[in-house]
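Peer 1: sequence and predicted structure are below.
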Amino acid sequence: MRYELTDLKLFLEIAQARSLSAGAAGVHITASSASYRLKNLEQAMGAPLFVRTPRGMDLTPAGEAMLEHVRELFEGVERMHGDVGRYVSGLKGHVRIAANSSALNGFATASIGRFLVLNPDVDADIEERQSETIPAAVLAREVDIGIFAGGTEVGGLEVHRYAMDQLAIVVPSNHVLAAEPEVKLGAALEFDFVCMSRTSSNFLFLRDAAIRVGKPVRARLHAHSFEAVLSLVAAGLGIALVPSSLLAKPPAGIATLRLAEPWARRELNLAVRAEGRLPLFATALLQFLLDDPRVAMTREAP
């Protein structure tokens, strides 16, 4: 059984891209060389690993089984480089994070930024996703760390309680609702909203909640940041649904109402895969996120 690490890397690239030519480009070899290496690997394994279909290169059952082992192998190689590299120049590596908009904007982004300043050899990809999709993305190795609202039935994860947050309705200070201490979502939906972008997890959450109430979201404008949303609310353009973690220093001209819904107070959870040991730098980031005092204090609040 003879094959090289490059052959396994090629196999992984082809499996991910479902294309021989894309896999070859991923390891910087020609398509003909990739085809030769793949044939040798299949001979060494004693089984075909791919079948060619109109959609591209599909894994055979043997290839599916091999893919799990190859992913674990390269995760181990990355951990090895990270563990050895820390003796040379500190933590090194790349970590992928997915979180919903409340976690990203209210808590995680600031913590990740401080961690990267302290660890200049670590890079990060931060992606916003809907909470419902994040646990599966962690399990599928699409991301290393996921932060999402609520629980999950996805198995194979190590889940940590991360933070508590409360969704609120903000209105212009001269709005008819401004004097109210709280509001139900159905009543709020009678008014125009300033919303986050149409692909934001915040807007998609609001849209789905409105569907359950049986009313549409009257979106006058979609903005690309919560800062812009709050400014537009203060200017009188409409009202908005925002996480209360962003309202420690609200801009002048807005009033905050408690959202009187049982789902408005949300537990944010952090998840990693249970069976795989994270690289040293990713473990350090995970602990940094959990230990952030501003985040930890929300877990203790009533």
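Peer 2: Nice, thanks for sending it over. Residues are numbered from 1 along each chain as shown.
Peer 1: going forward, measure contacts and count neighbours with C-alpha atoms only.
Peer 2: Fine.
Peer 1: centre of the chain versus the longest helix seen in the chain, how much separation?
Peer 2: For the chain, the helix with the greatest residue count under DSSP state H is helix 61-89. Chain-centre distance of helix 61-89: 21 Å, with CA atoms, centre = their mean, to the nearest Å.
Peer 1: ok, now how distant is the residue nearest to Gln166 when sequence neighbours are not counted from Ala240?
Peer 2: Distances taken as CA to CA, 6 or more residues apart in numbering place Arg265 nearest to Gln166, at 4.3 Å, with adjacent residues excluded. For Arg265, the distance to Ala240 (CA to CA, to the nearest Å) stands at 16 Å.
Peer 1: which of the two has more residues huddled nearby?
Peer 2: Ala240 (28 against 19; other CA atoms under 10 Å).
Peer 1: quickly find the element holding that one.
Peer 2: In the assignment (DSSP states H and E), Ala240 maps to strand 240-243.
Peer 1: just checking, what packs against that strand?
Peer 2: If you count contacts as 3 or more CA pairs under 8 Å, 6 or more residues apart in numbering; DSSP states H and E, strand 240-243 packs onto strand 157-172, strand 193-196, helix 201-213, helix 226-234.
Peer 1: export those to CSV and tack on distance to Thr283?
Peer 2: Output for the helices and strands packed on strand 240-243, formatted as CSV (distance: least, CA to CA, whole Å):
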stretch, distance to Thr283
strand 157-172, 12
strand 193-196, 32
helix 201-213, 26
helix 226-234, 29
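Peer 1: looking at these, which is buried most?
Peer 2: Across the helices and strands packed on strand 240-243, averaging neighbours per residue (mean count of other CA atoms under 10 Å) puts strand 193-196 on top, at a mean of 27.
Peer 1: quick revisit: out of the helices and strands packed on strand 240-243, which is closest to Arg273?
Peer 2: Nearest to Arg273, of all these, is strand 157-172, at 4.5 Å by CA to CA.
Peer 1: same for that closest one, what does it pack against?
Peer 2: helix 134-139, helix 226-234, strand 240-243, strand 254-259, strand 265-273, helix 293-300.
Peer 1: this is the other structure I want to compare:
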Amino acid sequence: MLQKNLLRRLDLITLKLFVAVYEEGTLTRAASREAIAVSAASKRLMELEEVLGIGLFVRNAKGMRLTAAGETLLHHARRMLSDLEKMGMELDEHLQGMRGYVRMLANLSAIIQFLPEDLHDFVASHALVKVDLEERPSNGVVQGLVDGVADIGICSEDTDVQGLLSAPYRRDELVVVMRRDHPLAGRTQVAFEDTLGSDYIGLHAASSINMRTQNAARSHGRPLRVRIHVPGFDAMCRMVQADMGIGVLPRRAFDLLGPSLGLKALGLSDAWARRTLILVVRDTGALSPVSQLLFEHLQRHDD
């Protein structure tokens, strides 16, 4: 009975309003965002809760927060709205002569090192395909796939993929980047433990590289002396150049960014410094034909 009521009475305006109330924190701000009168917005939420037979928000002086049932609805509402947005964009692309649209999420390592050439090769053979690529940390890539906001993701192999299907994509090697006047710069390879006396430039806390280096430091019973966190590899190299510390990044990323700044990269002798990046999808059978083509194209680059 509940399912039939939802099909009859649940509409996109109410769903968008529900998400807006969560994101804005108050009914007034949400109504303004969705260009709906506050009274009409309040009525829509009340009717939605009546149809479901359960409260979606806890209302207090500071605003509105979700109940457990509200969190469940939020998960599905976001996925539904994302799917509708994707459908609209794909249909629009067809009107403009495009034949496919793929949404991808990938971590920074994949975007800097491999995807420019791999996507160029794909688009060269499928000129009417559009790829929407967004950078996220590895955990964020997986969550985005779970939430249905992308078709294909690329993350580090040590990420919890939450039941998603995965396949190898590329392998890379992490190196330590430093100035040429650093005491360790005369070496060609170094054990990570030997670097722990230096200040570090760290990537943002959610990055898989940051988590690997933090875990490695803990395994040696020593802290990682992070002086500053930066958002990307280019910022890390500039901070290293400015003598703020040393950093860890993929070798290929260093080859693209480091030499022009006069920096040196040392290989790490530790096994954890060699990684596999993986492709993740919810279900290969549910991929659109063009997403399936791209997934297969990227799989062929496993080296």
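Peer 2: The structure has been received and is ready for your questions. Everything numeric here is computed off the predicted structure, so don't read it as measured data.
Peer 1: about what we covered before: may I see the buried residues of the next helix or strand after the longest helix of the first structure?
Peer 2: Counting by DSSP H and E, the next helix or strand C-terminal to helix 61-89 of the first structure is strand 93-99. For strand 93-99 of the first structure, a neighbour-count test (16 or more other CA atoms under 10 Å) marks Gly93, Val95, Arg96, Ile97, Ala98, Ala99 as buried.
Peer 1: then stretch 13-31 of the second structure?
Peer 2: Buried-residue list, stretch 13-31 of the second structure, by 16+ other CA under 10 Å: 14-15, 17-22, 24-28, 30-31.
Peer 1: for the residues you listed, which one is nearest Gln143 of the second structure?
Peer 2: Gln143 of the second structure has its nearest neighbour among the buried residues of stretch 13-31 of the second structure in Val19, at 17.8 Å by CA to CA.
Peer 1: helix, strand or coil: sort out His175 of the first structure for me.
Peer 2: Following DSSP: H, G, I helix; E, B strand; the rest coil, we place His175 of the first structure in the coil state.
Peer 1: ok, back up a step: reformat the buried residues of strand 93-99 of the first structure as JSON lines; add distance to Thr256 of the first structure.
Peer 2: Formatted as JSON lines, the buried residues of strand 93-99 of the first structure follow (distance: CA to CA, whole Å):
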{"residue": "Gly93", "distance to Thr256 of the first structure": "41"}
{"residue": "Val95", "distance to Thr256 of the first structure": "36"}
{"residue": "Arg96", "distance to Thr256 of the first structure": "34"}
{"residue": "Ile97", "distance to Thr256 of the first structure": "30"}
{"residue": "Ala98", "distance to Thr256 of the first structure": "28"}
{"residue": "Ala99", "distance to Thr256 of the first structure": "25"}
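Peer 1: the strand holding Ala240 of the first structure vs the second structure, mean deviation?
Peer 2: Compared with the second structure after the fit, strand 240-243 of the first structure shows a mean deviation of 1.6 Å (mean CA distance after the TM-score superposition for the first structure).
Peer 1: quick check: the gap between the most centrally placed residue in the first structure and Gly151 of the first structure.
Peer 2: Most central in the first structure under CA atoms, centre = their mean is Ala98, positioned 1.1 Å from the mean C-alpha point. According to CA to CA, Ala98 of the first structure and Gly151 of the first structure sit 16 Å apart.
Peer 1: before we move on, what about Glu13 of the first structure?
Peer 2: 33 Å.
Peer 1: try Ala248 of the first structure
Peer 2: Ala248 of the first structure sits 26 Å away from Gly151 of the first structure, going by CA to CA.
Peer 1: which of the two has more neighbours?
Peer 2: Shown here are Ala248 of the first structure and Gly151; by other CA under 10 Å, Gly151 has more neighbours (15 against 7).
Peer 1: quick one: residues contacting the spatially closest residue to the more buried one that is not a sequence neighbour.
Peer 2: Nearest non-adjacent residue to Gly151 of the first structure, counting by CA to CA, 6+ apart: Asn269, 7.3 Å away. Taking CA atoms under 8 Å, 6 or more residues apart in numbering as the contact definition, Asn269 of the first structure lies against Ile147, Phe148, Ala149, Gly150, Gly151, Val159, His160, Arg161, Tyr162, Ala163.
Peer 1: give me the buried positions along stretch 32-48 of the second structure.
Peer 2: Burial within stretch 32-48 of the second structure, assessed by neighbour count using 16+ other CA under 10 Å, is assigned to Ala41, Ser42, Arg44, Leu45, Leu48.
Peer 1: okay if I get the residues you listed as TSV plus distance to Val240 of the second structure and secondary structure?
Peer 2: Shown next, in TSV, are these (distance: CA to CA, whole Å; DSSP: H, G, I helix; E, B strand; the rest coil):
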residue	distance to Val240 of the second structure	secondary structure
Ala41	52	helix
Ser42	54	helix
Arg44	55	helix
Leu45	53	helix
Leu48	55	helix
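Peer 1: how about those residues in CSV, adding distance to Ala206 of the second structure?
Peer 2: Below are the buried residues of stretch 32-48 of the second structure laid out as CSV (distance: CA to CA, whole Å):
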residue, distance to Ala206 of the second structure
Ala41, 37
Ser42, 37
Arg44, 38
Leu45, 35
Leu48, 36
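Peer 1: pick out whichever of those residues sits closest to Ile54 of the second structure.
Peer 2: Nearest member of those to Ile54 of the second structure, counting by CA to CA, is Leu48, at 9.0 Å.
Peer 1: quick one: what's aligned to that closest one in the first structure?
Peer 2: Alignment note (TM-score structural alignment): Leu48 of the second structure maps to Leu41 of the first structure.
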